[in-house]
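# I need the structure of the sequence given here:
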Amino acid sequence: MSYFNSEKPKPRFSRWGIVSLLALALAGLSFLPSGYVIERPGQVFNVMGEIDGKQVISSSDLESYPSESRFDITTVSLLGNREANPNWIQVLAAWADPDQLVLPIDTVFPPNLSTEEVRAESTLQMEVSQQDAIAVALKQMGYQVPRSLYVNSVIEDTPASKKLIAGDFVVSAQGFAITTFEELKATIQATGDSELLLGLVRDGIERQITITPAKQGDSFVIGAMLGYTYDFPASVLLQLGDVGGPSGGLMFTLGILDSFTPDSLAGNNHVAGTGTISSDGQVGPIGGIKLKVIAAKDAGATVFLAPSQNCEELLGHVPSGLSVAIVRDLEDALIVLDQVAAGTKLPELKCTN
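Sure, this is the predicted structure:
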């Protein structure tokens, strides 16, 4: 007697059906906005070199000297903005890549600012950073560099709108003379949402206005971008193309010093770095430091100067063959360069409070 199974085979997807479904799912992901942006190691610029056939650093007043040193400004490349953020396939690939960083879009492009406003602010930060770098370098060279606090731009529909104008010099707040942005910021926070009395010089005429700061997050703002304008004793021109942000300040300062003083600050070494520079020579923290050391190593640098406030981020993330030196100010950076020029081996990266 023979037996056979009369049950009908259960329907199941064919291999091609599964592949087709996966393809459709991936295609769908490729069109879905993610709400993230992706940071990658960006371009590296040698400030001792040329861009588009023109020296990055030049002067019609100062004597320039040849140098064997190379000083690189490192950058971060950004994929995406509020109007066009990466799709989910790009985000998933970036999450799997240790050389890329995925960030929520609001951390890079604040909801209250358009993409164009963020770019304009970044450009302004670069301009201010360059002016501070020139001032710090000239002072290091022994020049006197007077400065004034001024309004660079005013954001529409803010407390400062139609009250401050670009080019106003700010000389007092609440009746007290001020000379620094930090003094003005502290006065704004102390004033809160009460009236702030500002003393200005506009078109050579002194005047006073009142502004009521607005709450933004945990602080108060007036809606104006301020910076320093300097009375430079010598003309120094810096040009770096379409690069924004303030993080090139330290390297610009070193490049200026190296360009207009006889010795090569770092000998024949290739030094990269990052960090803001304040008018008194303090080096400030920046974003994307892990990506910037990768860019520096890929460009051939052997030494990287990093702000002290970014030290903890770098622990365990320094590429092999790259020595990282932590600096708090210009003086620290110059000491490191002396060691590099002398061939002294830099110590292993350590962070101190």
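# going by C-alpha atoms from here, please, whenever you check contacts or count neighbours.
OK.
# in the helix or strand G227 falls within, what counts as buried?
Secondary structure from DSSP states H and E places G227 in strand 224-230. Buried residues in strand 224-230, counting neighbours by 16 or more other C-alpha atoms under 10 Å, are found at A224, M225, L226, G227, Y228, T229.
# so the fourth one sits against V151, correct?
Yes: in this structure, G227 sits in contact with V151. The criterion is C-alpha atoms under 8 Å, and the distance is 6.5 Å.
# out of the buried residues of strand 224-230, who's nearest L184?
L226 (9.8 Å; C-alpha to C-alpha).
# setting aside sequence neighbours, what's the nearest residue to the closest one?
Leaving out its chain neighbours, the residue that sits closest to L226 by C-alpha to C-alpha, 6 or more residues apart in numbering is V151, at 4.5 Å.
# that neighbour and S161: what is the separation?
12 Å (C-alpha to C-alpha, to the nearest Å).
# could you also give me the structure for this next sequence, so I can compare it with the first?
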Amino acid sequence: MSRRALTLLLAGFLVLALGVVGAFSPVPYVVLSPGPTENTIGEVDKKPVISIKGRETYPTSGALSLVTVAYQGGPAAQIDLLTALRGWIDPTVAVVPQETIFAPNRDPKEVEEENTVEMTNSQDSARAAALSELKIPFSMVVTVVSTEKGRPADGKLLKGDEINSVDGKPAKDVDVVGDAVKAHKPGDNVTFSVTRGGQKLDVTVPTVAGPKGQTLVGVVMQAKYKFPFDVDINVGDVGGPSAGLMFSLGIVDKLTPGEITGGKRIAGTGTIQPTGEVGAIGGIAQKMVGAKDSGATVFLTPADNCAEAMQAVPDGLRLVRADTLHDAVLALDALRTGKGNVPACEAG
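Modelled structure (predicted):
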């Protein structure tokens, strides 16, 4: 074999070896794919997803399914380049930078605690929204769960503090408190009126800029509600704020005569405020695929996700815009009876 041929052969092996090594090298991306669906008026592991005690309930039919996104990758288990490439050519999945899912330089325990609080807040907000829709009275108070070490609130706001107001504005829910803080510029002071150990006092906390430039004080909060009866939500390993709308609809369906689905398989997504406003979510394309695969024919879509959803909606899945829980209830009533307006997602 000539020297030139040997050189080309060795170069070819080197390129091949580098290609193989590169293909299996970890990359800082996360693959998002359609996750499992759960019928909120059905069962998980032979247990009702929503169980109500202390109040009359009514039979249901069809499905009101929450949809999820599964992810592969992350700081503790990065995917390789080959997996990312497969994701980029698969229209049913998305490949996104790792930092869009996992906040950099965060203590994993703090993140886990915040995720747990977020899940609890979402389910409580769903209960509150459903009872508000049905005009059933209840009470609520925003409480401090913890503070982030080294942040301004650390040592100033204490676990168990009940936040009554922020800068004189009533703390109607967790988001109101958060928005009041974000309305400040980093370096401003925020005044919290709290109840601590039965005593009311004002606590002044300076603000700082967060990792993404937002204003924060470093406090983890939770809305604690006092409901007139028990509403338990059981979803196993599934959770997160994007299921709020479907939890609320499931509660409303169980607490009202008749079946709001009309026997249809309805799926949907959206965060929920205690007052019933539906908020945008991520992974809408993957969630619609999961909905279609579960047999759903109607998909309740937050208004702010409509434009994106229309670009990727699977054939046979009807998009219904849901601005509020009340709008969603009315839309399902119109679908069932054939009377009334069914708001659709529109371009632009």
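# so what's the residue count around the residue nearest to L226 of the first structure?
Other residues within reach of V151 of the first structure, judged by other C-alpha atoms under 10 Å, total 19.
# who's in contact with it?
For V151 of the first structure, the contact set (C-alpha atoms under 8 Å, 6 or more residues apart in numbering) comprises L164, I165, A166, G167, D168, F169, V170, A224, M225, L226, G227.
# can you tell me the element V205 of the second structure falls in?
Assigned by DSSP H and E, V205 of the second structure falls in strand 199-206.
# for that strand, name the packing helices and strands.
strand 189-196 (3 or more C-alpha pairs under 8 Å, 6 or more residues apart in numbering; DSSP states H and E).
# buried ones in the strand it packs on?
N189, V190, T191, F192, S193, V194, T195.
# so where is the helix or strand following the strand holding V205 of the second structure in the first structure?
Downstream of strand 199-206 of the second structure, the first helix or strand assigned by DSSP H and E is strand 208-209. Counting by TM-score structural alignment, strand 208-209 of the second structure lines up with residues 214-215 of the first structure.
# the matching stretch vs the second structure, average distance?
For stretch 214-215 of the first structure, the mean deviation from the second structure after alignment is 1.1 Å (mean C-alpha distance after the TM-score superposition for the first structure).
# which position in the second structure aligns with A341 of the first structure?
By TM-score structural alignment, A341 of the first structure lines up with R336.
# so what touches stretch 201-218 of the second structure?
147-148, 151-154, 156-157, 181-195.
# okay, the angle between the longest helix along the second structure and strand 219-226?
Ranked by number of residues, the top helix in the second structure under DSSP state H is helix 108-133. Using axes from the mean of the first three to the mean of the last three C-alpha atoms, to 10 degrees, one finds that helix 108-133 of the second structure and strand 219-226 are set 30 degrees apart in direction.
# in the first structure, what residues pair with the helix or strand following helix 108-133 of the second structure?
Downstream of helix 108-133 of the second structure, the next assigned helix or strand under DSSP H and E is strand 139-147. Counting by TM-score structural alignment, strand 139-147 of the second structure falls onto residues 146-154 of the first structure.
# quote the end-to-end distance of stretch 73-89 of the second structure.
17 Å.
# how distant is it from the center of its chain?
23 Å (C-alpha atoms, centre = their mean, to the nearest Å).
# what's it aligned against in the first structure?
Taking TM-score structural alignment, stretch 73-89 of the second structure hits residues 80-96 over in the first structure.
# buried set for the matching stretch?
For stretch 80-96 of the first structure, by 16+ other C-alpha under 10 Å, it's G80, N81, R82, N85, P86, N87, W88, I89, Q90, V91, A94.
# measure the second one to A96 of the first structure for me?
Going back to what we said before, that points to N81 of the first structure. Taken as C-alpha to C-alpha, the span from N81 of the first structure to A96 of the first structure is 21 Å.
# cheers, nothing more for now.
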